[in-house]
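Enquirer: Got a sequence here, can you model it:
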Amino acid sequence: MKGQLGELEDAVMTRVWRLDRPVTVREVMVELRRERTIAYTTVMTVMDKVHRKGLLRRELDGRAYRYTAVATRADYAAALMDEAWSHGGRRADTLVAFLGRMTADQRTAFDEALRILGTRAEPPGTPP
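Expert: Predicted coordinates:
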């Protein structure tokens, strides 16, 4: 995945993730038109850009492409966090700053994630 999504790219990907199946430009355009006026060619251009960023895979189906998300929204967000973390200097300081900015809801989600990770089996060969 290459880079952060712009506002319209994110709107397109939100529809692709929500539909959760291979989609055409026309299907995404119909979904977007529920909230905004947008041209078919604009959606086509945006989907091509997102494809080039590595977030969409496409296959020719007749005369149109069908696009499928390469990763989930959570995977995309995690990649962005990892990229930001790698540019933050001393990682412990960056993590402390991040945790200090969390809302109560975010902290609850973080605690839940740690709980989930704690219940996973250790990889083979990991010392106790």
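Enquirer: can we go C-alpha only for contacts and neighbour counts from here?
Expert: OK.
Enquirer: tally of neighbours for residue 67?
Expert: By other C-alpha atoms under 10 Å, the residues close to residue 67 number 23.
Enquirer: again but with residue 91, I slipped
Expert: 12.
Enquirer: Quick check: chain neighbours aside, which residue is closest to it?
Expert: Among residues not flanking residue 91 along the chain, residue 85 sits closest, at 6.8 Å (C-alpha to C-alpha, 6 or more residues apart in numbering).
Enquirer: quick one: the one you found from residue 58, how far?
Expert: Residue 85 sits 30 Å away from residue 58, going by C-alpha to C-alpha, to the nearest Å.
Enquirer: now the other sequence, so there's something to compare against:
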Amino acid sequence: MSPRSRVGELEQAVLEALWDLDGADAERPGVSGRAVHERLQGRDGRDLAYTTVMTVLDRLARKDVVVRERDGRAFRYAPRLTRAAMTAEVMHEALEGTRGDREQALVSFVGEASAEDLAALRRALDDLA
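Expert: Purely as a prediction, here's the structure:
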């Protein structure tokens, strides 16, 4: 499995913060570690140290989940993929691991999908046809 499919809970929270914050400053792409830390403070009852957030960002960069660009003495971080693209990648990886039960996995997934999800799937299939 790729590193992207092994994103832990805290890494996911940092990614969510990056997705929420990235693009807010069109002149300076990416997000500072400080901005991510501020975004996460107090959320879900978390009291994270700045160094913890920086360690997670470094780990995500090593996993190639985020890109890191130098900005003076610091770095700016941006997700390598959009939320949708990363979700699709994880879904593809999960299907690849079914070893012959791919059709059954798809049927099971669709069987538990909401009406809204089914409508989105139908639109996507129609667009592909």
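Enquirer: Mind telling me what the residue nearest to residue 91 of structure 1 corresponds to in structure 2?
Expert: Counting by TM-score structural alignment, residue 85 of structure 1 corresponds to residue 95 in structure 2.
Enquirer: Contacts only, for residue 3 of structure 2.
Expert: 63, 64, 65 (C-alpha atoms under 8 Å, 6 or more residues apart in numbering).
Enquirer: so the last one sits right up against residue 80, yeah?
Expert: Put plainly, it is residue 65 of structure 2. Yes: using C-alpha atoms under 8 Å, residue 65 of structure 2 is in contact with residue 80, at 5.6 Å.
Enquirer: If you count surrounding residues, which of these two has more?
Expert: Each of residue 65 of structure 2 and residue 80 has its neighbours counted (other C-alpha under 10 Å); residue 65 has more, 21 against 15.
Enquirer: Run through the helices of structure 1 in chain order.
Expert: Applying DSSP state H to structure 1 gives helices spanning 7-19, 25-32, 40-52, 73-86, 91-100, 104-118.
Enquirer: winner for burial among those helices?
Expert: Mean neighbour count (mean count of other C-alpha atoms under 10 Å) peaks for helix 25-32 among the helices of structure 1, with a mean of 18.
Enquirer: which residues sit against that helix?
Expert: 11-12, 15-16, 38-40, 43-44, 47, 65-67.
Enquirer: again, but for stretch 47-64 of structure 2
Expert: So stretch 47-64 of structure 2 is contacted by 3-4, 10-11, 14, 33-34, 36-37, 40-41, 66-68, 77, 80 (C-alpha under 8 Å, 6+ apart).
Enquirer: Show where that stretch falls in structure 1, residue numbers please.
Expert: Going by TM-score structural alignment, stretch 47-64 of structure 2 sits over residues 37-54 in structure 1.
Enquirer: Return the distance of the matching stretch from the chain's centre.
Expert: Put simply, stretch 37-54 of structure 1 sits 16 Å off its chain's centre (C-alpha atoms, centre = their mean, to the nearest Å).
Enquirer: Likewise for stretch 93-112 of structure 2?
Expert: For stretch 93-112 of structure 2, the distance to the chain centre is 21 Å (C-alpha atoms, centre = their mean).
Enquirer: Report how far apart the opening and closing residues of that stretch are.
Expert: End-to-end distance (C-alpha to C-alpha), stretch 93-112 of structure 2: 19 Å.
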